[in-house]
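J.: Generate a structure from the sequence data that follows.
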Amino acid sequence: MEHVPETTAPAITPARINLAEVTPPIALGPLDGRYRAAVAPLVDHLSEAALNRARIHVEVEWLITLCNGAPGVVAPVVQGAPSLTTEEQAYLRSIPASFGAEEIAELAAIERETVHDVKAVEYFIKRRIAVAPEQIPGTSLPAASELVHFACTSEDINNLSYALMVQGAVRDVWLPAAAALADQLADMAREHAAVPLLSRTHGQPATPSTLGKELAVLAHRLRRQLRRIESAEYLGKLNGATGTYGAHVVAVPTADWPAVSEAFVGGLGLTWNPLTTQIESHDWQAEVYADMARFNRILHNLATDVWTYISLGFFTQIPVAGATGSSTMPHKINPIRFENAEANLEISCALLDTLSATLVTSRMQRDLTDSTTQRNIGPAFGHGLLAIDNVARGLRALAVNETLLREDLDQNWEVLGEPVQSAMRAASVAGVPGMENPYERLKDLTRGRRVDAERMREFVADLGLPADVAERLSELTPATYTGLAERLVTDYLA
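T.: Got it, this is the predicted structure:
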């Protein structure tokens, strides 16, 4: 009988859950997911909600200025505007101060109707002004409602908002973290200022230094960039649709609008830019981001150097109880903090470079490329801040293997060829005979070959150097040939 194969039911593939529909929403990027804890403080400055809160703040302060003036400005700026009481000003300033989850949702709903983010902010504030009499009986605030966003283009509000946001993010979040890391590195430099280290120029054994001095170089470089960033200017403008105060002058020709604008921008804690198109030119942003990118690249240099010292065994990593270094090799402790830092610094620099290059150009009087671009300031800062956190944690988990450092030095006596030939040159100038061709003689002795302590000392003893010079060289070892390295750390690492 012919065999009839059994039929099998087709495999049933269960439908997958659509992760885009999971509640609460799942983050698309790692900064709002895996790494949120390290970068969360930036949310208060550089998120979309922070942007809208800053816009509300700027609009409110502009309304108060129009009604009550500013230092050096006649009040009211707009004739007939009510003079706002202390209570009314406090009420207005409470609008951005109390901007939370419910307000974020309300503003988003308004924007869905307006399809314009800044116009939505204007309507949001006007809603609060409309109900002000419920809290302040007899208030004149409703009479000032049409002064919200008076004579402003959206960019008047946006440029000031971004300046305040970036200023806050730099001063309150990024700079403290970066400065703390530089201080941590400086402390390590001082701690290890006298620990000898065989240098490697071009990857080859070279004149010894100290571990502390090499760390001090990087700390000094980082601190120089921090000083530049600390002194950064944050510019702002408020001058209308094309920077001419056109609507301002037509509506209120009696006001000195440049003076009003300067006082207002300065009152926000920013530097006034008197000459712009519709946008503030963003040059200050490019300057800040370039300095931050340079800080990142110096930090990247630190990460790669420390990674190399770990691979050589000069640094050992302190094990963390329960942690896994490798999924298959149980002996390993991977230098993951420094590798993660490298990657995040590269991403941060790429974003900062793009911001710097893109923001300084705007077609004619205005285009919108800066709108989307500036929404990536947060990720640029975030990846840098994450790297700073990784390096700081990585440095705290290091211990110095001084034994291996000294063994490395002791295996490379040929590095003393430099001081010996230099001493011969000095002796030759002083008239000591037999000091001819010092470099060539040391090259014949040391180049491409190992020289131990005995051979080096025999060579020095046969040179005919003055007794004090010969004694000084005979006592020299690779571990003691560190020049002024320790003093440089002590004297110049403030």
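
J.: C-alpha only now, for contacts and for neighbours.
T.: Noted.

J.: Residue 373 contacts residue 353, correct?
T.: No. Shown here, residue 373 and residue 353 do not form a contact pair, counting by CA atoms under 8 Å, at 11.4 Å.

J.: Another for comparison:
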Amino acid sequence: MAETPVRIPSGRLSLASSSEQIALGPLDGRYRPAVAPLVDYLSEAALNRDRVAVEVEWFIHLTKNSVLPGTQPLSEEQESGLRAIVTEFDGDSVTELAEIEAVTVHDVKAVEYYIGRRLEALGLSRLTALVHFGCTSEDINNLSYALGIKGAVEEVWLPAARKLVEQIAAMARENRDVPMLSRTHGQPATPTTLGKELAVMAHRLGRQLDRIERTEFLGKINGATGDFAAHVASVPSADWQQVAKSFVEGLGLTWNPLTTQIESHDWQAELYADMARFNRILHNVCTDVWSYISIGYFAQIPVAGATGSSTMPHKVNPIRFENAEANLEISSALLDTLGATLVTSRWQRDLTDSSSQRNIGVAFGHSLLAISNVARGLGGLDVAENVLASDLDQNWEVLAEAIQMVMRAEAIAGVPGMDNPYERLKDLTRGHRVDAARMKEFVSGLGLSSDAEARLLALTPASYNGIAGTLVDHLR
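T.: Below you'll find the predicted structure:
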């Protein structure tokens, strides 16, 4: 008879009902410290705080400009009191909003009522109807998301990405003249310098950050289908386009004058495409550095007490770069999906964007986590210059390119005996290892001009890297 399999208690009920916060996803659990700064911009609580902020500022904007008959500018105390609703938004506020939403079954309506409850204490109960005046939910949501995303990009993600790129650039400058064998198609090729190759990485990443830095964060506040219909019907005397434009721009956003019920989210798709491209270039950095570690160009600095492998004590695994690869792939997949989904909305409105946008923080989080891991990984590397030098010295055949190009130049200058340079070098080097002595012997027998021969005899794999080090100066 077959043995009865051992059953391991699942603990499902005890975990699900636990009073402790047990995260379903890794960003809110294992990796929370690395992504915590995003919580203040892209969490559900941050979204609700920003909704409150937009509603409050709209209320103040309408009164300050006396847009509606019967309104007048608020006192400084009243304005401060309204803005305190935002600055004092905390865990209790989140709980209260959730209780209101349980009744309204509508998150933005809950925000309207939340603010309304606080007007009497400010002597503004007469203006309760002014909260959410002329607005559809998406007027508040699009501005709140724009503010949150803008803050997350400018205050959290972009500074971390810039710091990482500068870290790579600093490594490039430090190693600008360290010779390194290139490996085009994985094969020994014309040498370069480690610094120049790192500079290429930093330059590519920096270009994407420049694009992201120029992002336009668009917003609108124009009613249920983008036509200011309710606004004009209720207060036809107001210049509603100017009211809306000045309000959106006053929030630090770019006004979008032409929308349906939703702001079209095209700017978000543009941003996410640039971020995903940054992610993929950084992924390329990870795979390259991982490969350099595997062939010994970089040595990993052991961390006292850390375990490299559970069974092989000698190992220090490049886990920071592997972790980053996975998180960059997840982030890019989410950013691609967001960009593809958000640019489409049926007719004047559907709700596909609502669920999609709740994952913006997740996409940002996986990217930020990867940036953190790459920075930590790079910080734990030493350049093994002896390995780099040894690799170069074992591949003298890479000078074949230089020799045949000098022969071509000599032929053009009229030096005899320089025919078939490529073929002659191919016969010498293809399928063979050529050491220094054999290469110098070959050069000496070519009949080159004395200047050309001297230049080639002085050349080594370590010195054959053109102006690679100088190119590092193109980094800002």
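
J.: element containing the corresponding residue of structure 2 for residue 96 of structure 1?
T.: By TM-score structural alignment, residue 96 of structure 1 lines up with residue 86 in structure 2. Assignment of secondary structure by DSSP states H and E places residue 86 of structure 2 within helix 76-87.

J.: Enumerate the positions of the helix or strand following that helix that are buried.
T.: Sequence-wise, the next helix or strand downstream of helix 76-87 of structure 2 (DSSP H and E) is helix 91-104. The neighbour-count check on helix 91-104 of structure 2 (16 or more other CA atoms under 10 Å) flags 93, 97, 98, 100, 101 as buried.

J.: and helix 91-104 of structure 2, what other elements does it pack with?
T.: Helices and strands touching helix 91-104 of structure 2, by 3 or more CA pairs under 8 Å, 6 or more residues apart in numbering; DSSP states H and E, are helix 107-116.

J.: got a list of contacts for the helix it packs on?
T.: 48, 51-52, 55-56, 85, 96-98, 100-101, 104, 125, 128, 131-132, 137, 140-141 (CA atoms under 8 Å, 6 or more residues apart in numbering).

J.: what's the matching range in structure 2 for the longest helix belonging to structure 1?
T.: Longest helix of structure 1, by residue count under DSSP state H: helix 283-312. Mapped onto structure 2 with TM-score structural alignment as the criterion, helix 283-312 of structure 1 occupies residues 266-295.

J.: Quick check: buried residues in the matching stretch?
T.: So for stretch 266-295 of structure 2, counting by 16+ other CA under 10 Å, buried means 266-283, 285-290, 293.

J.: what's the answer for stretch 153-171 of structure 1, then?
T.: 153-170.

J.: likewise stretch 310-319 of structure 1?
T.: Buried-residue list, stretch 310-319 of structure 1, by 16+ other CA under 10 Å: 310, 314, 315, 316, 317.

J.: okay, the residues you listed in CSV with distance to residue 400 of structure 1 and secondary structure next?
T.: CSV is the format used below for those (distance: CA to CA, whole Å; DSSP: H, G, I helix; E, B strand; the rest coil):
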residue, distance to residue 400 of structure 1, secondary structure
310, 9, helix
314, 6, coil
315, 5, strand
316, 6, strand
317, 9, strand
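
J.: ok, so of those, who is nearest residue 42 of structure 1?
T.: Distances from residue 42 of structure 1 to the buried residues of stretch 310-319 of structure 1, taken as CA to CA, are shortest for residue 317 (30.1 Å).

J.: Would you agree that closest one is in contact with residue 333?
T.: Yes. When contacts are counted by CA under 8 Å, residue 317 of structure 1 is listed as touching residue 333 (6.9 Å).

J.: Tell me the spacing between the alignment partner in structure 1 of residue 354 of structure 2 and residue 339 of structure 1.
T.: Here residue 354 of structure 2 is matched to residue 371 in structure 1, going by TM-score structural alignment. Going from residue 371 of structure 1 to residue 339 of structure 1 by CA to CA, to the nearest Å gives 33 Å.

J.: More neighbours: these two, which one.
T.: The residue with more neighbours, out of residue 371 of structure 1 and residue 339, is residue 339; 19 against 12, by other CA atoms under 10 Å.

J.: in the stretch 351-476 of structure 2, which spans are strands?
T.: With DSSP state E, counting those that start in this stretch as the criterion, the stretch 351-476 of structure 2 has strands at 381-383.

J.: in it, which spans are helices?
T.: Along the stretch 351-476 of structure 2, counting by DSSP state H, counting those that start in this stretch, helices occupy 352-357, 360-379, 385-393, 400-412, 421-429, 436-444, 450-458, 468-471.

J.: Identify the residues contacting residue 341 of structure 2.
T.: 352, 353, 356.
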